[in-house]
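Colleague: Sequence plus predicted model, see below.
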Amino acid sequence: MPSKNDTEALYAQVQRKLVESGEWDRIQLILMNKLNESGWTDDLRHRSKENARDMEPLSFRVLLKGLAPHIQTSIPPAIRKEMMAVIRQYVEKQFE
């Protein structure tokens, strides 16, 4: 079993290749489009506005920290699965 350092090094290498190849930008664009189409972005924008209205003083960091659990858990499972497949396909191509 790989050590934590080995795993982190592999992760960094894959991430670097994604960025260098332009694949990271393509994946982000796909994700943004899927989230927009599903209404997720509008929901998050609405939640952000509501939370910001109640916040005194307004702080982006506090707002983001408060929204983080929702952000991480509310991505539709179908979109999460599709994006994982896109990333997995890229990684598999790199190790052919």
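Modeller: Nice, thanks for sending it over. Numbers count the residues shown, from 1 in each chain.
Colleague: Please make it C-alpha for all contacts and neighbour counts, starting now.
Modeller: OK.
Colleague: quick one: the helices in the chain?
Modeller: Along the chain, counting by DSSP state H, helices occupy 4-21, 23-38, 40-53, 60-74, 77-94.
Colleague: Same list, those, but as a markdown table with mean neighbour count please.
Modeller: Output for the helices of the chain, formatted as a markdown table (neighbours: other C-alpha atoms under 10 Å):
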| stretch | mean neighbour count |
| --- | --- |
| helix 4-21 | 12 |
| helix 23-38 | 14 |
| helix 40-53 | 14 |
| helix 60-74 | 12 |
| helix 77-94 | 12 |
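Colleague: any idea how far Pro57 is from the closest residue in space to Leu31 that isn't next to it in sequence?
Modeller: In this structure, Leu31 finds its nearest non-sequential neighbour in Met83, 7.0 Å apart by C-alpha to C-alpha, 6 or more residues apart in numbering. Met83 sits 37 Å away from Pro57, going by C-alpha to C-alpha, to the nearest Å.
Colleague: then this one, side by side with the first:
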Amino acid sequence: MADREAQMRTSVNQKLIETGEKERLKELLRTRLIECGWRDQLKVQCKEVVREKGLENVTVDDLVTVITPKGRALVPDSVKKELLQRIKTFLAQQTNL
């Protein structure tokens, strides 16, 4: 069952790439995250981490480790739902997956 699921994910991802839909979805996501203030919230979070640890003591990897879970949690449900619906619509339009 896990192999079939992995195979399906690979197939869907390949189709998203081939059709250019993946790039369109990424651009939609960027736009929505800017519109809702998510990007600004993450900037503030990064500044707080740098202020707490000190600029000399923070690496990009440190920031990614600390900020990634917060960033994922801050994505509004409405944005997640919109992207999921776009993916579902895309998949419904594909006949040869």
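Modeller: Okay, I see it. Everything numeric here is computed off the predicted structure, so don't read it as measured data.
Colleague: picking up where we left off before, the residue nearest to Leu31 of the first structure and Met32 touch, don't they?
Modeller: No. Met83 of the first structure lies out of contact with Met32 (C-alpha atoms under 8 Å); the separation is 10.8 Å.
Colleague: Residues contacting stretch 80-96 of the first structure, please?
Modeller: Val14, Ile27, Leu31 (C-alpha atoms under 8 Å, 6 or more residues apart in numbering).
Colleague: from the chain's centre, how far out does it sit?
Modeller: Distance, stretch centre to chain centre, for stretch 80-96 of the first structure: 15 Å (C-alpha atoms, centre = their mean, to the nearest Å).
Colleague: distance of the residue nearest to Leu31 of the first structure from Trp40 of the first structure?
Modeller: In this view, Met83 of the first structure and Trp40 of the first structure are 15 Å apart by C-alpha to C-alpha.
Colleague: what does Asn51 of the first structure give?
Modeller: For Asn51 of the first structure, the distance to Trp40 of the first structure - C-alpha to C-alpha - is 16 Å.
Colleague: Equivalent analysis for Glu82 of the first structure, please.
Modeller: 15 Å.
Colleague: Ile30 of the first structure too?
Modeller: Distance of Ile30 of the first structure to Trp40 of the first structure, computed by C-alpha to C-alpha: 14 Å.
Colleague: Could you do Gln89 of the first structure as well?
Modeller: According to C-alpha to C-alpha, Gln89 of the first structure stands 25 Å off from Trp40 of the first structure.
Colleague: With Glu92 of the first structure instead?
Modeller: Relative to Trp40 of the first structure, Glu92 of the first structure is positioned 29 Å away (C-alpha to C-alpha).
Colleague: To which residue of the second structure is Ile79 of the first structure aligned?
Modeller: Aligned by TM-score structural alignment, Ile79 of the first structure pairs with Val79 of the second structure.
Colleague: How about its match: what's its closest non-neighbour residue?
Modeller: Closest to Val79 of the second structure by C-alpha to C-alpha, 6+ apart is Arg32, at 6.7 Å.
Colleague: Hmm, Pro76 and the one you found touching each other?
Modeller: No. The criterion here is C-alpha under 8 Å, and Arg32 of the second structure misses it with Pro76 at 9.4 Å.
Colleague: I am finished for the moment; much appreciated.
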